[in-house]
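Engineer: how would this look folded up:
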Amino acid sequence: MKVLVTGGAGFIGANFVRSTVAERPDTTVTVLDALTYAASRSSVEGLAGVRLVEGDVADADLVDALVAEADLVVHFAAESHNDNSLVTPWPFVHTNLVGTFTLLEAVRRHKKRYHHISTDEVFGDLELDDPGRFNELTPYNPSSPYSSTKAGSDLLVRAWVRSFGLEATISNCSNNYGPFQHVEKFIPRQITNVIDGVRPRLYGTGENVRDWIHVADHNAAVWTIIERGRIGETYLIGADGEMNNVSVIRLVLELMGQDPDAFDHVTDRPGHDLRYAIDPTRLRGELGWEPRFTSFRDGLEDTIAWYRSHESWWRDAKETTEQRYRAAGEQIRG
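Structural biologist: Just a heads-up that it's a prediction; the model follows:
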């Protein structure tokens, strides 16, 4: 099988590429990635059976040529950091909407199988005391330029399935953590701060709840959907990993041998969603998928060990990231 993976040098995509060639030796992978700051050549370069093409997913000629060669297209490419979307929304429109449209048109022309990677953030948020969880029938209610453009890309896929008979599936996943995640993101930022002797930073009170899943489990679920999912269907991917942000920081500090209260509060970001929670009943019941990392603590220990042993991978991005936070006006609260 020949697989085209867009965004395959980014966090989740790179892990998908690495697990694919490791577990499916008869598969070759072409990675299309714009290699923005959030991607890294070193995440996939040199892997047997992998070709890296630098380019924009909105480049129609390039996308058409690469889709024509593939049997399967898996679309990870996205601008994905909420903070950045609040400062400069246009790249999110360009990549998440225009890029998805460009890809769908190529897939339609060449009649290829397509899987679309999305996020639980398209559903908006839940109240902290709401016992419910997101499922496949939850209405979309995005709250940021990031989540709204991802919601729009999902709707494009659904329209192309209905209008043009595209052979496509969609997955919406909860918050990922694990190896190769950029240090601007919540968990790797805290881990690398502790490594550098800097106190972790927490938005607001830290009561916001996220539903965490190890990236390896996410990607295993994606392959399950590709191989067993029903065309035209959406599947939610989650591992029952709800935890509020202050508890995550305290667990990071504990696992790294620090005082669990040795962190600083910073001014909350605008429109900060309260709680995400995934109901993965359809994925587990229909397709038989189960996560390997059933303990968030175990998955976090695995992730901390990776960042400690791969400093050369993240070091260059660290100072640039912290400068960007300072420029955005991040202020420690007294």
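Engineer: CA atoms for contacts and neighbours, from now on please.
Structural biologist: Fine.
Engineer: A9: neighbour count?
Structural biologist: 32 (other CA atoms under 10 Å).
Engineer: who are the contact partners of the closest residue to it other than its chain neighbours?
Structural biologist: Of all residues not flanking A9 in the chain, A39 sits nearest, at 5.1 Å (CA to CA, 6 or more residues apart in numbering). A39 makes contact with G7, A9, G10, F11, D33, H182, according to CA atoms under 8 Å, 6 or more residues apart in numbering.
Engineer: wait, the first one sits on A38?
Structural biologist: So the one you mean is G7. No: using CA atoms under 8 Å, G7 makes no contact with A38, being 9.9 Å away.
Engineer: could you also give me the structure for this next sequence, so I can compare it with the first?
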Amino acid sequence: MSHILVTGGAGFIGANFVLDWLRQEGADGIVNADKLTYAGNRKSLAAVEGDVRHIFSQTDICDAAAVTRLLESHRPRAVLHFAAESHVDRSIHGPVDFVQTNVVGTFTLLEAVLAYWRALDAPSRAAFRFLHVSTDEVFGSLCPADPPFSETSPYQPNSPYSASKAASDHMVRAYHHTYGLPVLTTNCSNNYGPFHFPEKLIPLMITSALAGKPLPVYGDGLNVRDWLYVGDHCAAIREVLARGRPGETYNVGGWNEKTNLEVVHALCDMLDALKPKASGSYRDQIVFVKDRPGHDRRYAIDASKLARELGWKPAETFETGLRKTVQWYLHNQDWVQDVLSGEYRHWVAKQYAA
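Structural biologist: Reported below is the predicted structural model:
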């Protein structure tokens, strides 16, 4: 069986990709390397426990020797790099972890992959791909009338998180330009869906609403994001891996610009319909809190290159994707309660204390 190597495959997007990949008929096996930090969860992979096509390894991408062993043992035909520290709020309080994982970790992985790729025979070297999963946040903030980000938009990161991801993007690009490593980069908009760690906006609102807690909205709630259902993102990555041109970047977006307040209102209204309270609306729990430092006002993605070159378009609208997400959280409360550890509760209380 041929394999692909996935880094960060126990995180939100990585785990969804692993599960989605293995549902495809005739799919390669997956070697799943994840450090299992606070956001990595083996229980998200319960559906493939015991599946011979899925090999899990608790591995830190900063450990060069461990990464090299995985490459040499399993001989993957591609590496898909999801592993990253990804939460802006945490990067403001503790940027060192973001530099270590996103910058040093990506560099360490690239070095190991380059050595592995160079040692392959000519046909295997030609077929090999390194796909780097990144974010639209590297492009900075848009004004209301600005056009959406394209693949040629200048990098203007504004948080320690986005700066660390920008650095990793540049390293990936450099390894293609300098060494010829066949890389692909995707920059996605805000993902949502099953298995999302509940410190990000949508799962935080769902879990807090159901617990009867305040729903904290930063500032005036009018910051705009483009929302992408995670299953659509996984499908886009499969297309880029299969048919993307080495050295190219592809933006992946949902064509769903919404203010944070619009998202929270939509969630409350959906919960009112699917799991109504004894009295009142979940909207009654909304509270406005002090804004995040350096909070980018608007992101928007132009995903037309991906549609034009590879024929990908999102299958879900914001409404259908949100309904699937809310229903998943309602039906998987055991997973949610397991994630809501003491450490997580303390972090949320500290973050939104004001």
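Engineer: TM-score of the superposition?
Structural biologist: Superposed pair, TM-score by TM-score structural alignment, normalised by the length of structure 1: 0.96. Supporting alignment: 329 aligned residues with a CA RMSD of 1.2 Å.
Engineer: coming back round to it: got the contacts of A39 of structure 1 as CSV, with distance to I226 of structure 1 and secondary structure columns?
Structural biologist: Converted to CSV, these look like this (distance: CA to CA, whole Å; DSSP: H, G, I helix; E, B strand; the rest coil):
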residue, distance to I226 of structure 1, secondary structure
G7, 18, coil
A9, 20, coil
G10, 20, coil
F11, 20, helix
D33, 21, strand
H182, 26, coil
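Engineer: which SS class is the residue nearest to A9 of structure 1?
Structural biologist: Using DSSP: H, G, I helix; E, B strand; the rest coil, the structure places A39 of structure 1 in coil.
Engineer: the helices in the stretch 101-250 of structure 2, which residues?
Structural biologist: Counting by DSSP state H, counting those that start in this stretch, the stretch 101-250 of structure 2 has helices at residues 106-118, 122-127, 160-179, 201-210, 230-243.
Engineer: show me the strands in the stretch 1-150 of structure 1, by range?
Structural biologist: 2-6, 28-33, 50-54, 72-75, 113-119 (DSSP state E, counting those that start in this stretch).
Engineer: and of those strands, who's closest to R250 of structure 1?
Structural biologist: R250 of structure 1 lies closest, by CA to CA, to one member of the strands of the stretch 1-150 of structure 1: strand 113-119, at 25.5 Å.
Engineer: how far off centre is the closest one?
Structural biologist: Counting by CA atoms, centre = their mean, to the nearest Å, strand 113-119 of structure 1 is centred 12 Å from the centre of its parent chain.
Engineer: and stretch 14-34 of structure 2, by the same measure?
Structural biologist: Counting by CA atoms, centre = their mean, stretch 14-34 of structure 2 comes out at 15 Å from the chain centroid.
Engineer: which other residues reach it?
Structural biologist: Under the contact criterion CA under 8 Å, 6+ apart, stretch 14-34 of structure 2 has outside partners 1-11, 40, 44-45, 47-48, 52-61, 74, 82-83, 194-195, 230-231, 234.
Engineer: only whichever of those are buried, select them in ChimeraX.
Structural biologist: Selection of buried members from the contacts of stretch 14-34 of structure 2 for ChimeraX, criterion 16 or more other CA atoms under 10 Å:
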select :3,4,5,6,7,8,9,10,11,40,44,45,48,53,54,55,56,57,59,60,61,74,82,83,194,195,230,231,234
